[in-house]
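> Prediction below, plus the sequence it came from.
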Amino acid sequence: MNKPVFRPDPATGRLSEKNSKKYFSIIGLALFAFVVASYASSIGVAYLFAKFAPHLYHNFWVNTVISLVCQYGIGLGASLIILSRLPKDTNPSEDFGAKSFFMALCVVFAFMWAGNFVGNYVTSMLRFLLNRPVQNPVAVMIDGNAWWMNLLVYAILFPIIEEVVFRKIFCDRLLPLGEGYAVFVSAGIFGLVHGNFHQFFYAFAVGIIFAGIYIKTGRIRYSVIYHMIINSTGAVLLPVIYGKIAHLLSTEKLTELLNGITSSDVAQRTAAAAELSPVMGWLIAYWLYSIATLVLTILGVVFFFKRMRKNRLREGLIPPSKDGKVANIFCNVGAALAISVSVVIFTLSLF
């Protein structure tokens, strides 16, 4: 397969509208191939296990290996064949100082909670419109696992792989067009591959910051570290806290006791406090976590707007045509296929 040549028009210094759409079409086809190959191989392997080794079908480690092989072996392999037709670019490497690292961490938390809020709101609306529960796939994945299993897989292994794929591989192919395209298109891809409404907005939001950090520093390790931190809170820390509390008190009982300690009746307050004493340490841990994330989120909003003007997104070596900017990205064969298959998968995730 011959590689297409993407040269800017000497008169404008930009790709023609036709070549712009062609470039984005290849990106879309790569995403389409990734999703279809991943899901098709997963279904095939799951069928074989269910038929010939049903006792292994629900094993955590077996499912983890299947997921890795199907997504990042078969799916990524199909995607890389298509992406190999595009040029690559990277920015010079820069180190983060302690101050910059902390500021970026705060911004990550701000975007994480913004995306999480939107995702929860959309899920609530869908639950109301459909008049049925909509499962949170994250809760399903981590539920019942030992904390160290979630730590190893969801807080260490997946962040490394996902950052290499969605930041390093996709961003490097989008960077020739410009930093803005690399940031927002790669974040959109990251959101879509999660395959459900609950995670899309969350993944898209943090994907923007992870991509921005990678592009501005030229180092994948920083986005990997931030990814590990937020996954550790969601997949390890909070489930441990919730699990310890739920082991001793039901949600209804906990709500009743928390209302009791705010009662004006001294005897009721004393009785509620006594019953809460076995989980008080875990409640304090949760409150401290909530306060810490609230502070980091507020600081993140401040830092983001403070630094936004300084961190302008630069154009690439072959910027797309200015005519029909949105149409260039979405009105092409590759994007149409990628969006169509994503709509199907997102819809199926509701049932």
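On my side now, so go ahead. Numbers count the residues shown, from 1 in each chain.

> Could you use CA atoms for every contact and neighbour count after this?
Noted.

> secondary structure element for the residue of the chain lying at maximal distance from its centre?
For the chain, the residue at maximal distance from the C-alpha centroid (C-alpha atoms, centre = their mean) is residue 267, at 47.6 Å. Secondary structure assigned from DSSP states H and E places residue 267 in helix 266-276.

> Tell me the buried residues in that helix?
Across helix 266-276, burial judged by 16 or more other C-alpha atoms under 10 Å covers 268-269, 272-273, 276.

> Then stretch 112-122?
112-116, 118-120.

> to the chain's geometric centre, what's the distance from it?
Taking the mean of its C-alpha atoms, stretch 112-122 sits 12 Å from the chain's own mean (C-alpha atoms, centre = their mean, to the nearest Å).

> Residues in contact with it: which ones?
For stretch 112-122, the external contacting residues (C-alpha atoms under 8 Å, 6 or more residues apart in numbering) are 197-206, 297.

> ok, second structure coming up, stack it against the first:
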Amino acid sequence: MEELIFRKVLIDRTIVYGDKAAVVLSGLLFGVFHGNFHQFFYAFGLGCIFAYVYIRTGKLKYTISLHMAVNMLGGFLSSLLLQQLNYSAWDTSDPYAYIDMMFNHAGAVLGLVILEISMIIMGIAGLIFFAVSAKKLEWRSGEYERPFHEMGGAMFGNPGMMLFLLSGVCLFVLDML
């Protein structure tokens, strides 16, 4: 549903303001939708990447596949490995019991370490790929593209957008409490 809303519906309606505006708006709203600062920044970045992929290919199946891969690695697989750890048993002052726990959960701990190292490597590789490819990105103008200082009013100056952003800010505040 997120890809349908934030890529298909949103981009198809905002592409008239140009590719850059559609990509940034899609990424921004995708980040706000996640409702907390922990996810906002990476969701914004991924939302921009997914938006660019959708604009260039016109295929929602690519962004859905990318989104599923991110959720599988960062959500499902890490949660599955974390469930293997019995946190209450780790709360001990006995160093021998602690070492025993490490060996009892060695598979889950090793899996988490491998997953995290892999994600860091993929993130660095992605940043390098982006830096090398940034000059090759193609940005098309839109039919109603405006100067940068006028875009805010065009995109955020309506009641629906204001309500969405206000809801997002409220979620951020509630998450911090």
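Structure received. What you are looking at is a predicted structure, and each value in this text was computed from that prediction instead of being measured.

> sorry, back to before: among the contacts of stretch 112-122 of the first structure, which are located in helices?
Residues of these located in helices (DSSP state H): 197-206, 297.

> And the residues you listed, which of them are buried?
Buried residues within these, counting neighbours by 16+ other C-alpha under 10 Å: 197-206, 297.

> Looking at the residues you listed, spot the one nearest residue 106 of the first structure.
Top of the list for closeness to residue 106 of the first structure, among those and by C-alpha to C-alpha, is residue 297 at 5.8 Å.

> so the top helix by length along the first structure matches what in the second structure?
For the first structure, the helix reaching the highest residue count under DSSP H is reported as helix 17-52. Using TM-score structural alignment, none of the residues of the second structure align to helix 17-52 of the first structure.

> what ranges do the helices span in the second structure?
Per DSSP H, the second structure carries helices over the ranges 2-3, 10-14, 19-33, 37-57, 60-71, 78-83, 87-90, 95-104, 106-133, 148-156, 159-176.

> Tell me the helices and strands packed up against the fifth one.
Using 3 or more C-alpha pairs under 8 Å, 6 or more residues apart in numbering; DSSP states H and E as the contact definition, the elements that helix 60-71 of the second structure packs against are helix 2-3, helix 37-57.

> Not counting sequence-adjacent ones, nearest residue to the spatially most central residue of the second structure?
By C-alpha atoms, centre = their mean, the second structure has its centre lying nearest to residue 43, at 2.2 Å. Closest residue in space to residue 43 of the second structure, ignoring its immediate chain neighbours: residue 31 at 4.7 Å, by C-alpha to C-alpha, 6 or more residues apart in numbering.

> picking up where we left off before, as TSV, the contacts of stretch 112-122 of the first structure with distance to residue 331 of the first structure would be great.
Output for the contacts of stretch 112-122 of the first structure, formatted as TSV (distance: C-alpha to C-alpha, whole Å):
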residue	distance to residue 331 of the first structure
197	23
198	26
199	25
200	21
201	22
202	25
203	24
204	21
205	23
206	26
297	36
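
> Would you mind measuring from the aligned residue in the second structure for residue 295 of the first structure to residue 130 of the second structure?
Alignment note (TM-score structural alignment): residue 295 of the first structure maps to residue 121 of the second structure. Here residue 121 of the second structure is placed at a distance of 14 Å from residue 130 of the second structure (C-alpha to C-alpha, to the nearest Å).

> cool, and residue 167 of the second structure?
According to C-alpha to C-alpha, residue 167 of the second structure and residue 130 of the second structure sit 32 Å apart.

> ditto for residue 31 of the second structure
Residue 31 of the second structure is 20 Å from residue 130 of the second structure, where distance means C-alpha to C-alpha.

> same thing with residue 152 of the second structure?
From residue 152 of the second structure to residue 130 of the second structure the distance is 27 Å (C-alpha to C-alpha).

> before we move on, what about residue 14 of the second structure?
For residue 14 of the second structure, the distance to residue 130 of the second structure equals 24 Å [C-alpha to C-alpha].

> before we move on, what about residue 85 of the second structure?
Distance, residue 85 of the second structure to residue 130 of the second structure, by C-alpha to C-alpha: 36 Å.

> Looking at those two, which one has more neighbours?
When residue 85 of the second structure and residue 130 are compared for neighbours, residue 85 comes out ahead with 18 against 13, by other C-alpha atoms under 10 Å.

> Verify the stated contact: that one with residue 108.
Yes: using C-alpha atoms under 8 Å, residue 85 of the second structure makes contact with residue 108 at a distance of 6.9 Å.

> just to revisit the earlier point, Serialize the helices and strands packed on helix 60-71 of the second structure to TSV and add fields for distance to residue 79 of the second structure.
Listed next are those as TSV, based on distance: least, C-alpha to C-alpha, whole Å:
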stretch	distance to residue 79 of the second structure
helix 2-3	21
helix 37-57	16
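
> So which of those is nearest residue 74 of the second structure?
Here helix 37-57 is closest among these (C-alpha to C-alpha), at 11.1 Å.

> which residue numbers in the first structure go with the closest one?
Mapping helix 37-57 of the second structure onto the first structure (TM-score structural alignment) gives residues 197-217.

> what range in the second structure matches the helix or strand hosting residue 139 of the first structure?
Using DSSP H and E, residue 139 of the first structure sits in helix 137-142. The counterpart of helix 137-142 of the first structure in the second structure, using TM-score structural alignment, is absent.

> buried set for that helix?
Within helix 137-142 of the first structure, the residues that count as buried by 16+ other C-alpha under 10 Å are 137, 142.

> any idea which helix or strand comes after it?
With elements assigned by DSSP H and E, the helix or strand that comes after helix 137-142 of the first structure is helix 147-150.
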